[in-house]
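This is a predicted model, with the sequence first.
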Amino acid sequence: MVAEGWTELAENALQAFGAWNGASRLVRRRLLEAWLEDLAQVREPLALAMTRETGKPITLARGEVGRAEATLRASIDAVASFGEESVPYDLMAGADDCRATFRRFPLGPVLAITPFNFPVNLAMHKLAPALGVGCSVIWKPCPQAPTTSRLLWESFEAARVRVSAPGNLLQLAGSDPVRAEALARDPRIAAVSFTGSERVGRHLEQVLAGKRLLLELGGNGAVVVDEGVAAEAVAGQLAPAAVAGAGQSCSKAQRIYVHQRLWEAFVPAFVSAVKALPLGDPMDPATVVGPMIDEVSASRMDASLDRAVSAGATLLLRGVRQGALLPPAILTGVPEEDPLQGEEVFAPVTVLTPVATFEEGLGKAAATRFGLRASAYSRDQRHLRLAESRLRAGGVLLNLPPTFRLDASPFGGVQASGNGFEGPRWAMEGFTEGRLIVEGPAL
């Protein structure tokens, strides 16, 4: 159902939950399998709508739809194995005739709030696991991609009708943030899963105290590059991780700390690799760097570059902004207190900084309140093990860019980057509560 009445949405969700939470794993899995079949029928329309509405290059949009299918497959697989674990009470003296299991039960109706940068796959990371464990869902998608969101919802509805699942199981809500907050506060909503800005996430923490709140709030991804690695190869990996899709990714490579002995080889290689990425029309299959979500965002970032230069930074690469299309920018000498270092930069902007040692790079990389993704490149196994322990992030990538992700794996952050993990198996934990069930002999 598509509805604007928020009280009606909550009541519908509660009723749908009552009809769905007792469904067997077989029934829940069949619904997701049917959705996968229907999703395949709208691959290209989804990708085209995404590109038209968000400016994501069409090749990346098609890739995102493919990833959403992979996320749905992983959710189908997780349904089969998630939810019940045997507990060996019969190993305890006096309980050897007991049977015990640790089971997880769905919390209730879920409010899922998703952003514009991955309007299909990030939605699937919430919707499929929640439905798969027996929750009903109200989905508030981003306002920037209404056609994309509706197409995805319609593919679910077609599947739901085909397998005779309950109505209102997945409701599509409007984009009014005031009414969305009222819905989040509604006692009939058991959990809120939000991906978006730190500012909104922290506000939700304050107003939803005591309610299950799952947050993914972005980051300012750091990469530490050690001496001895192949400069051109590492630069070639990091260039798209920094600027593809206009750099509008919470796990993008934003701050790159390079060992001073590699600096002279790495910097020109990185600049060259970024310049080589096709820029422009998002409908061109060759394009890697398209426009930002809107001209206001691009203009704001353009002004941030001017401010950083005024504060002493040096530009290694910059182009002329054309509306929402902001060419990639690379800077060095950016003060540590500058927002380009300390905040999330949701744009094709990268800061390079030389460091005297790998350990110094790790220290600078970790000096942030964020903690979503971080990377380290080294040929020294001792350095890689050091990176594992010192890079405080939900995901630490070794000899890989911070954007490297398998959708079936856990993905989440610590500190200001949020709490909990997505990835179907781990998202299911967030939408359920555990219960130890112990059964003794009949008396």
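Perfect, thanks for sending it. Numbers count the residues shown, from 1 in each chain.

Only C-alpha atoms from now on, for both contacts and neighbour counts.
Noted.

Tell me which residues of stretch 278-297 come out buried.
279-283, 286-293, 295, 297 (16 or more other Cα atoms under 10 Å).

try stretch 61-69
61-62, 64-69.

Among those, which lie within helices?
Those of the buried residues of stretch 61-69 mapping onto helices are 61-62, 64-69, per DSSP state H.

and of those, the nearest to residue 111?
residue 68 (19.3 Å; Cα to Cα).

Around the closest residue to that closest one other than its chain neighbours, count how many other residues there are.
In this structure, residue 68 finds its nearest non-sequential neighbour in residue 121, 4.4 Å apart by Cα to Cα, 6 or more residues apart in numbering. By other Cα atoms under 10 Å, 23 other residues sit near residue 121.

same question, residue 29
22.

If we ignore the residues flanking it in sequence, what's nearest it?
Nearest to residue 29 is residue 76, by Cα to Cα, 6+ apart, at 5.7 Å.

Next up, a structure to set beside the first:
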Amino acid sequence: MDQTPVTIAGTPTTTQESVEVLNPYTGAVVAEVPLCGPDEVDRACTHAKEVLRADDLALHQRVAVLETASRLIAERAEDLARTLAVEAGKPIRTARGEVARAVDTFAFAGAEARHLGGEVLPMAASASGAGKLGFALRVPAGVVAAISPFNFPLNLVAHKLAPAIAAGCPVVLKPAPQTPLTALALVDLLVDAGLPADWISVVTDRRAEAGGPLVEHPVPAVVTFTGSVPVGWGIAAAAPRKRVLLELGSNSPLLVEPDADLDGLAARCGPAAFGFAGQSCISVQRLLVHRSVHDQLVDALARTADGLVVGDPLDEATDVGPLIAPDEADRVQSWIAEAVAAGARVVAGGDREGGVLRPTVVTGVDTDSDLWRREVFGPVVAVRAYDSFDEAIALANDSDFGLHAGVFTNDLRTALRAVRELDFGGVLVNEVPTFRADQQPYGGVRDAGNTREGPAYAIEEMTTLRFVSLQA
């Protein structure tokens, strides 16, 4: 099989060794991409520095690229969705939803770029500033190294590329080894939208052959990474003088008070917990339910889980497809078994069909188990009962992560208390924590990361304020 080339410094590039891209559902090889390493990274970074220095892509041109890209993504939606389904195992209906979000992400980035400016400072407010005109401009922070994960191989790449284009920062992109094809298609689309072919270079690898050299290369001033906690903090440690933007893990809690609509909530928890086999940072993982309605909600959720269709991602009927790799399915099953051995009970799912793990509901999960404390990244909900809202808040906050939390209640005082006391980057009232609007500030605290995404917020991270003073 011929390699699908990557573009480095504007030139289609192949290498002597290849990386196989596998279909997670069938196990078949669907493509081969180059195995890049330090040489390719150095060429990409060195050229990106020259592109930055040339500064020949004016703001209005970047706006046009972003707006045109948004339109082209919509026009090519079905092809992009099918690529997502094949290389990521994402059910086709879910993949179409990701494509629609990427349309918005580029549109929002274009809108933000249209008023990317600065501020005028009241210099005459001090005696030393009298007679001076002062203002601050937002200028590109530098070359951006972007490292993206497998689970949203279109929209999470969009959340890195679109703000960088808006900010005026050339990019060296390392997509996830499991899902490079969607990223390559997006970069080609951006060139079709008018972006110079050398503005974004792509380096592909198996895991760390290009990633380490990219992080440590002296050229990138900004590293934006979405992925695992150990890798993310390792990047921060390896690049102490760079601006490192991290979106990491979560084990999102959902708190359910007695006045919630339980049947409706169970239906909403289906896609929120089990969609894309639970492989989302904000998938519902820890379900905290008031004891008075615990059994009723568990029964409703079990019925929802049992009613979901599992199987081929390209089948229009499929709700839940495979995990990204068989060893990930093995890991999730081992965590379930560990929880059961400690006294938990599986009330739905737990069995496996090839790489597809059926949506699983586990009750009575011990708070020291991996299924509760770590990020499961699989189609599993761990349920515990609570007796008071004090207990629920404490259980939710007792986590290394702090990305999104949800609470269902019709009591305004309870809702406002949750907003005040839940220590998370986002608190969603009468909404599952899996919800994300692409224009919102998205990010967390503790091991969930250190930044906020969303085009407006990422553009700010990728620019620097430059103060200018003019003597009148």
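Received, thanks. Note that the structure is predicted; figures quoted are calculated from it, not measured.

residues in contact with the residue nearest to residue 68 of the first structure?
By Cα atoms under 8 Å, 6 or more residues apart in numbering, the residues touching residue 121 of the first structure are 64-65, 67-68, 71.

If we use 10 Å, what do you get?
For residue 121 of the first structure, the contacting residues are 61, 63-72, 114, 127, 407, by Cα atoms under 10 Å, 6 or more residues apart in numbering.

now swap in residue 231 of the second structure and tell me
When contacts are counted by Cα under 10 Å, 6+ apart, residue 231 of the second structure touches 225, 237, 246, 248.

cool, residue 175 of the first structure as well?
4, 113, 139-144, 146 are the contacts of residue 175 of the first structure under Cα under 10 Å, 6+ apart.

Try it again at 8 Å.
140-143.

Any idea which residue is closest to the centre of the second structure?
For the second structure, residue 156 is the residue whose C-alpha lies nearest the centre (Cα atoms, centre = their mean; 4.9 Å).

Quick one: map that residue onto the first structure.
Here residue 156 of the second structure is matched to residue 122 in the first structure, going by TM-score structural alignment.

Now do the strands in the stretch 51-200 of the first structure.
In the stretch 51-200 of the first structure, the strands defined using DSSP state E, counting those that start in this stretch lie at 84-86, 99-106, 110-113, 137-140, 170-172, 191-195.

okay, the third one sits on what stretch of the second structure?
Strand 110-113 of the first structure lines up with residues 144-147 of the second structure when matched by TM-score structural alignment.

Compare that stretch with the first structure and give me the mean distance after superposition.
Here stretch 144-147 of the second structure, set against the first structure after superposition, deviates by a mean of 0.6 Å using mean Cα distance after the TM-score superposition for the first structure.

ok so, going back, isn't the match of residue 156 of the second structure right next to residue 114, touching?
Yes: between residue 122 of the first structure and residue 114 there is a contact under Cα atoms under 8 Å: 6.6 Å.

quick one: what's aligned to residue 307 of the first structure in the second structure?
Residue 307 of the first structure maps onto residue 338 in the second structure, by TM-score structural alignment.

can you pull the contacts of its match?
Contacts of residue 338 of the second structure by Cα under 8 Å, 6+ apart are 369-370.

thinking again about what came up before, now the contacts of residue 121 of the first structure in CSV, with distance to residue 259 of the first structure?
Shown next, in CSV, are these (distance: Cα to Cα, whole Å):
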residue, distance to residue 259 of the first structure
61, 35
63, 34
64, 34
65, 38
66, 37
67, 35
68, 37
69, 40
70, 37
71, 37
72, 41
114, 38
127, 43
407, 32
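
where along the stretch 351-472 of the second structure do the helices fall?
370-373, 389-397, 412-421, 455-461 (DSSP state H, counting those that start in this stretch).

The second structure: matching residues for stretch 357-367 of the first structure?
Aligned by TM-score structural alignment, stretch 357-367 of the first structure falls on residues 388-398 of the second structure.
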